[in-house]
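Engineer: Got a sequence here, can you build the structure:
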Amino acid sequence: MQSFVGTGVALVTPFKKDFSVDVQALEKIVNHVIEGGVEYLVVLGTTGEPATLNAEEKELVIDTIIKANNKRLPLVLGVGGNNTMQLVDELKTRDFSAFAAILSVSPYYNKPTQEGIYQHFSAIAKASPVPVILYNVPGRTASNMLPSTVLRLAHEFSNVVAIKEAAGDIVQAMKIIQGKPENFHVISGDDMITLPMVLAGGSGVISVIGEGFPKEFSQMVRLGLERKVDQAYALHYKIANATDMIFEQGNPAGIKQVFKALGLAENTVRLPLVAVNEDLANRLNEYTKNI
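Structural biologist: Take a look at the predicted model:
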């Protein structure tokens, strides 16, 4: 499971101005992040706006990334939701031969108890033909997967190999790191506290800012893993303002503005999201020009 040490990036789905999927831009982004030095790619994570894609578009995105990647880096597929049995059916019927793992977000809106979250992921672990990365992001799901639930799953299911921990709570992350099985990875899901989590014993990050600036961010993570603290923090503070800015008006609106500034894609998002306003666009453009 060394595939999940370092920097993974949650790829956006670029759209043309007419809101159709921009295949050529997606190919450019895949090459951009690979050439920037990231370690793996996450396909159709929540940053990829899968909630706004139809079934045909999802397959187009998957196929485009598989072909553009050309087996250069491990791929992780987002397979999550709040209908457990629908996910189980997908896990039993989809071809996962191109993927090293799935990333599965904790159920949203339903607000299950900790036992409900455990039972949900238990069903996924039993059905999945590939390793499972849990994803805890209570700011979006409205329920927090507690360390006790994470550790219960990690110790009971050998194919539950990691968690993307995005509660924004370094103490919670440290509790998981303290109690985890030896080969279980605690992966930051919060770009701003990635380095502290790595230095506390985490394995890296699944990042958004890292797809805009893959060279700088992935190098920061590697320096952190090597315990080169001062050099790592120098890069952290170089990127910190941009990290704040890309989330200021929602994700992935901010990172898509970065891609527009880089000349890789339009800044188009699908409703109910909207593009960043002119002020934020100008600030992101200026940062991107000067980094």
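Engineer: switch to C-alpha atoms for all contacts and neighbour counts from now on
Structural biologist: Fine.
Engineer: could you pull out the helices for the stretch 51-200 of the chain?
Structural biologist: Counting by DSSP state H, counting those that start in this stretch, the stretch 51-200 of the chain has these helices, from start to end: 55-69, 84-93, 114-127, 138-141, 147-156, 170-179, 194-199.
Engineer: among the ones you listed, which is the most enclosed?
Structural biologist: Highest mean neighbour count of the helices of the stretch 51-200 of the chain: helix 194-199, a mean of 23 (counted as mean count of other CA atoms under 10 Å).
Engineer: next up, for comparison:
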Amino acid sequence: MNELRGAGVALVTPFNTDGTVDFESLAKLIDFQIDGGIDYLVVLGTTGETATLTAEERKQIWTFTSEKVNGRIPLVAGIGGNNTYEIANQVAEFDIQGYCAILSVSPYYNKPTQEGIYQHYKAIALASKLPIILYNVPGRTGSNLSPATTVRLAKDFDNIVATKEASGSFAQFNEIMRDKPADFLLISGDDPATLPMMALGAVGIISVVGNAYPAEVTALTKYCAQDDYATARPIHNKLLRITDLCFIEANPCGVKYILQEKGVIAHDSLRLPLLPVGKATQDAIKAEIALIG
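Structural biologist: Modelled structure (predicted):
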């Protein structure tokens, strides 16, 4: 799965002020990513506010993005949730045209056991026509996909090919790297962890801040992949503050404001329960944009 190496971006979903999907801005955002050199795009991950979209809107966005990209870079579809049978059915029925893999978040809210998480992903793997990327983000799901379960899934299912790790635990990253099959990929799920994770052997990042700074995130991963950490480190440091501001009022509120300020999308509109960032955060973001240049 060389398509999953390097810089991936978890795309936001632009909305008009009336709450409808802004496909014109989405088209501009896609071109902005490709022009910035990004290696692949994740369509309708959690950053895409997928939980607030209807089934029909999700299909429209997947199809629109595939047609707009037109094979220029690989695409990954985000299909995840806490109803195993529903997610397995969605995966089985997914139109794979233009897509190389599926990113599926570990089931949230239910707080399943490790065996329950294993059986959840087993059902998805058996239903899928595409390779699967696990996604562990305990801060959002309320449960942790353990290294032992990650490695067990990687060994038991040939089509489970990678994990996006956003646990923040380097003990966990180390254990996965030590025990995983050689061809199973570890991908950073947190922008600030990209450089140290790649030093451990991770292959890249699925980024949020890359929505607004694709060239910088791409350069960071390329230098890390070349073991040129002296060159990568200033890029890493340059992005730290703006990344913090992306999350200060929940994701993707901050990065949508940056994209609006940079003229990539028309509006920083979100769907409830999320709201645009407040004045203090706006001012901080504007100041940091000016510093970054």
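Engineer: TM-score of the superposed pair?
Structural biologist: Once superposed, the chains reach a TM-score of 0.98 (TM-score structural alignment, normalised by the length of structure 1), with 291 aligned residues with a CA RMSD of 0.9 Å.
Engineer: Dump the helices of the stretch 51-200 of structure 1 to JSON lines, plus distance to residue 253 of structure 1.
Structural biologist: Listed next are the helices of the stretch 51-200 of structure 1 as JSON lines, based on distance: least, CA to CA, whole Å:
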{"stretch": "helix 55-69", "distance to residue 253 of structure 1": "18"}
{"stretch": "helix 84-93", "distance to residue 253 of structure 1": "27"}
{"stretch": "helix 114-127", "distance to residue 253 of structure 1": "30"}
{"stretch": "helix 138-141", "distance to residue 253 of structure 1": "16"}
{"stretch": "helix 147-156", "distance to residue 253 of structure 1": "30"}
{"stretch": "helix 170-179", "distance to residue 253 of structure 1": "26"}
{"stretch": "helix 194-199", "distance to residue 253 of structure 1": "21"}
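Engineer: quick one: which of those helices is nearest residue 5 of structure 1?
Structural biologist: Shortest distance between residue 5 of structure 1 and these, using CA to CA, is found for helix 194-199: 10.0 Å.
Engineer: Surely residue 225 of structure 2 touches residue 198?
Structural biologist: Yes: counting by CA atoms under 8 Å, residue 225 of structure 2 sits close enough to residue 198 to count as a contact (7.2 Å).
Engineer: Run through the residues that contact residue 210 of structure 1.
Structural biologist: Residue 210 of structure 1 makes contact with 7-9, 33, 38, 216-218, according to CA atoms under 8 Å, 6 or more residues apart in numbering.
Engineer: Revised request: answer the last question for residue 268 of structure 1.
Structural biologist: Taking CA under 8 Å, 6+ apart, we find residue 268 of structure 1 in contact with 14-17, 19, 253, 256, 274-275.
Engineer: how does it look with 7 Å?
Structural biologist: Applying CA atoms under 7 Å, 6 or more residues apart in numbering, we find residue 268 of structure 1 in contact with 15-17, 19, 275.
Engineer: ChimeraX command for the buried members of those residues?
Structural biologist: Buried residues within the contacts of residue 268 of structure 1, by 16 or more other CA atoms under 10 Å, are selected in ChimeraX with:
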select :15,16,275
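Engineer: Using a markdown table, lay out the contacts of residue 268 of structure 1 together with distance to residue 175 of structure 1 and secondary structure.
Structural biologist: Below are the contacts of residue 268 of structure 1 laid out as a markdown table (distance: CA to CA, whole Å; DSSP: H, G, I helix; E, B strand; the rest coil):
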| residue | distance to residue 175 of structure 1 | secondary structure |
| --- | --- | --- |
| 15 | 40 | strand |
| 16 | 43 | coil |
| 17 | 45 | coil |
| 19 | 43 | coil |
| 275 | 37 | coil |
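Engineer: Need the contacts of residue 268 of structure 1 in TSV (columns: distance to residue 42 of structure 1).
Structural biologist: Shown next, in TSV, are the contacts of residue 268 of structure 1 (distance: CA to CA, whole Å):
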residue	distance to residue 42 of structure 1
15	18
16	21
17	24
19	22
275	23
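Engineer: Name the nearest of the contacts of residue 268 of structure 1 relative to residue 146 of structure 1.
Structural biologist: residue 275 (33.6 Å).
Engineer: hang on, that closest one packs against residue 266?
Structural biologist: No: using CA atoms under 7 Å, residue 275 of structure 1 is not in contact with residue 266, being 10.0 Å away.
Engineer: Which residue range of structure 2 does stretch 148-156 of structure 1 align onto?
Structural biologist: Aligned by TM-score structural alignment, stretch 148-156 of structure 1 falls on residues 148-156 of structure 2.
Engineer: Give me the residues contacting that stretch.
Structural biologist: Residues from elsewhere that reach stretch 148-156 of structure 2 (CA under 7 Å, 6+ apart): 114, 118, 160-161, 176, 179-181, 184.
Engineer: Trace residue 202 of structure 1 over to structure 2, please.
Structural biologist: Using TM-score structural alignment as the criterion, the counterpart of residue 202 of structure 1 in structure 2 is residue 202.
Engineer: so which helix or strand takes in residue 42 of structure 2?
Structural biologist: Residue 42 of structure 2 belongs to strand 40-43 when assigned by DSSP states H and E.
Engineer: Report the secondary structure element holding the match of residue 202 of structure 1.
Structural biologist: Per DSSP H and E: residue 202 of structure 2 is located in neither a helix nor a strand.
Engineer: Now do it: how many residues are near it, please.
Structural biologist: 24 (other CA atoms under 10 Å).
Engineer: For it, give me its contacts.
Structural biologist: In this structure, residue 202 of structure 2 makes contact with 185-188, judged by CA under 7 Å, 6+ apart.
Engineer: ok so, going back, redo the contacts of residue 210 of structure 1 as CSV? Include distance to residue 70 of structure 1 and secondary structure.
Structural biologist: What follows is the contacts of residue 210 of structure 1, written out as CSV (distance: CA to CA, whole Å; three-state DSSP):
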residue, distance to residue 70 of structure 1, secondary structure
7, 19, strand
8, 17, strand
9, 17, strand
33, 14, helix
38, 15, coil
216, 24, helix
217, 23, helix
218, 21, helix
